[in-house]
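**Q** Got a predicted model here, sequence first, then my questions.
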Amino acid sequence: MNVQAKIGSQEKSRVGAARVGIGGPVGSGKTALIERLIPAFAARGISIAVVTNDLVTAEDAERLRRSGLIDPKRVMAVEAGACPHTVIREDPTLNIAAADELEMIFPNVELILIESGGDNLASTFSLDLVDWWMFVIDVAGGDDIPRKNGPGVLKCDLLVINKKDLAPHVGVDLPQMLADARNARGDKPIALTNCRAREGIEEIVDLIAKQLLFR
């Protein structure tokens, strides 16, 4: 995995834990990415918490609570109830409240990951909710995704192309997919990952630490 290019620092709008959004289509590997990020941040002594979003369940939150990777009390679930875009973009009140509550319970938390569940290529995060956000797609979803110019792909601070190991098995030209993503995003960074094999995780942690935690 390579993080492509540098990104400009974005000033935090609040005092307290940095808040990072993780969005993307269903099945792209958002929760799997979080499962790899949790121990990677822990190894650096960075205290984290997680907010997950699902439509009418707490499935992703329960998966993380059962994982043994994080104190279950540090994982909070938000049920969107309808369009998942609403609670991360138009009216992120529920997510803001969840993140605020985690900060109250765990005053030492330095980073809160906010995962949006059930989204598509139009998913974007309100900057009232997060300081920085990434959008996760995967090669099995089709190598034409970067060419579709969805707002998620274009506007995120980091585009993550996951499951790179599947490219030869699903007929995807990975170098061309990466070239299309670069063409769509200009100099904004892109990461190639294989979450199952933990490939590319440390580079993402490095970028988050540089941009948000240790400026």
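**A** Looks like it came in fine.

**Q** Please make it C-alpha for all contacts and neighbour counts, starting now.
**A** Noted.

**Q** what's the straight distance from one end of stretch 205-215 to the other?
**A** In stretch 205-215, first residue to last residue: 14 Å (CA to CA, to the nearest Å).

**Q** Which parts of this protein are strands?
**A** 18-23, 48-54, 75-79, 111-115, 132-138, 158-162, 190-192 (DSSP state E).

**Q** Export those strands to CSV and append columns for distance to A209.
**A** Conversion of these to CSV gives the following (distance: least, CA to CA, whole Å):
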stretch, distance to A209
strand 18-23, 10
strand 48-54, 12
strand 75-79, 21
strand 111-115, 10
strand 132-138, 11
strand 158-162, 13
strand 190-192, 15
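
**Q** Those into TSV, with extra columns for distance to G68 and mean neighbour count?
**A** As requested, the strands of the chain are arranged in TSV below (distance: least, CA to CA, whole Å; neighbours: other CA atoms under 10 Å):
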stretch	distance to G68	mean neighbour count
strand 18-23	21	26
strand 48-54	14	25
strand 75-79	12	22
strand 111-115	17	25
strand 132-138	24	26
strand 158-162	23	27
strand 190-192	26	24
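
**Q** Quick one, which of those strands gets closest to E202.
**A** strand 190-192 (10.8 Å; CA to CA).

**Q** Quick check: the residue lying closest to M76 once chain neighbours are set aside vs N183, distance?
**A** Distances taken as CA to CA, 6 or more residues apart in numbering put V51 closest to M76, at 4.8 Å, once the chain neighbours are dropped. Distance from V51 to N183, counting by CA to CA: 32 Å.

**Q** Use this one as the comparison:
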Amino acid sequence: MPDTTARPGRPVPALRLGVAGPVGTGKSHILATLCRGLAGRLSMAVVTNDIYTDEDARFLRTAGVLDPERIRAVETGACPHTAIRDDVSLNLDAIEDLEERFGPLDLVLVESGGDNLTATFSPALADAQIFCLDVAGGGDVARKGGPGIARADLLVINKTDLAPHVGVDVRRMATDAERAREGLPVLPLSQHDPDSVTRLCAWVEDVLARHRAGEHSPRDPGPMAPHSHGHDEQPQADRGSDPAPVA
């Protein structure tokens, strides 16, 4: 376990929080929500990932949730998995640059490029991971499993306000998710439900407190199986191999 305990003259490294999930589940909105809710209390920065665009970074800059200079876009030029799992150097370089310019930082949010149910972060990049689903993807998605659904530090079921319009029972979907996750936390979330937003921010602050105290170990959700991708851009196969899971 990395030593993150504060000592005189050495600040605790920023908590690096990865946010992954399929295309359209609302990852960028979750980042915006966290920036709005926490930026007044924490020193923050954001790194977004996508294949050939900086659209997510531009959305966050336009939303005015953070100083635009604190938001960096990584254009992977390949499947986003390569930059969050196989070779994380592009993301680590972006984080290092942000820390040099704006540090010490408390929290760095790292958004994965939109993908399917297999995207997970290497523990060399993310200290903690949120995996995002949304009700518009169908109430049965949580039952389908996958490493992010089953083992990310937090599973967010997003856009719960849309459930009546898409015929999804949020309570049942959350129950299915809790069963798949065997006790790991599940958070139904809506931007129109302030209580759920408060719970999301409180969860992040709790992880940060444990990180600062040296009580949080990065969780590796596990390796990804070879698969095809649902990007708008041309699909590309994953390359390389996964690092050994962290105990």
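**A** On my side now, so go ahead. None of the values given here were measured: they were computed from a predicted structure.

**Q** State whether the residue nearest to M76 of structure 1 and P72 are indeed in contact, as I suppose.
**A** No: here V51 of structure 1 does not reach P72: they are 11.3 Å apart, not a contact under CA atoms under 8 Å.

**Q** got the contact list for G81 of structure 1?
**A** By CA atoms under 8 Å, 6 or more residues apart in numbering, G81 of structure 1 lies in contact with 54-56.

**Q** Which one of those residues is nearest to V109 of structure 1?
**A** Taking CA to CA as the measure, V109 of structure 1 lies nearest D54 of the contacts of G81 of structure 1, at 23.1 Å.

**Q** how many neighbours does R63 of structure 1 have?
**A** Applying other CA atoms under 10 Å, we find 15 other residues in the vicinity of R63 of structure 1.

**Q** With the one 5 residues further on instead?
**A** Here the number of neighbours of G68 of structure 1 (other CA under 10 Å) works out to 10.

**Q** what residue of structure 2 matches up with it?
**A** Per TM-score structural alignment, the equivalent position to G68 of structure 1 in structure 2 is G64.

**Q** the helices in structure 1, which residues?
**A** Assigned by DSSP state H, structure 1 shows helices spanning 30-43, 59-66, 93-105, 151-155, 174-185, 201-208.

**Q** what inclination does the longest one have with respect to strand 18-23?
**A** Note on geometry: by axes from the mean of the first three to the mean of the last three CA atoms, to 10 degrees, helix 30-43 of structure 1 and strand 18-23 are set 150 degrees apart in direction.

**Q** how far away is the residue of structure 1 most remote from its centre from L159 of structure 1?
**A** Relative to the centre of structure 1, the most outlying C-alpha is that of G171, 25.8 Å out, by CA atoms, centre = their mean. Separation of G171 of structure 1 from L159 of structure 1 (CA to CA) stands at 21 Å.

**Q** How about N95 of structure 1?
**A** N95 of structure 1 sits 22 Å away from L159 of structure 1 when distances are taken as CA to CA.

**Q** With I22 of structure 1 instead?
**A** Applying CA to CA, one obtains 10 Å for the distance of I22 of structure 1 from L159 of structure 1.

**Q** swap in R185 of structure 1?
**A** If you go by CA to CA, the gap between R185 of structure 1 and L159 of structure 1 works out to 9 Å.

**Q** and if you look at A191 of structure 1?
**A** For A191 of structure 1, the distance to L159 of structure 1 (CA to CA) stands at 6 Å.

**Q** And T31 of structure 1, what's its match in structure 2?
**A** Following TM-score structural alignment, the counterpart assigned to T31 of structure 1 within structure 2 is S28.

**Q** What is the neighbour count of that match?
**A** When counting by other CA under 10 Å, one arrives at 22 neighbours for S28 of structure 2.

**Q** Contact partners for it?
**A** 56, 59-60, 111.

**Q** Same check on G103 of structure 2?
**A** The neighbours of G103 of structure 2, taking CA under 8 Å, 6+ apart as the test, are S43.

**Q** hang on, the earlier thing: so what sits against both of R185 and L159 of structure 1?
**A** Taking CA under 8 Å, 6+ apart as the contact rule, the neighbours common to R185 of structure 1 and L159 are V153.
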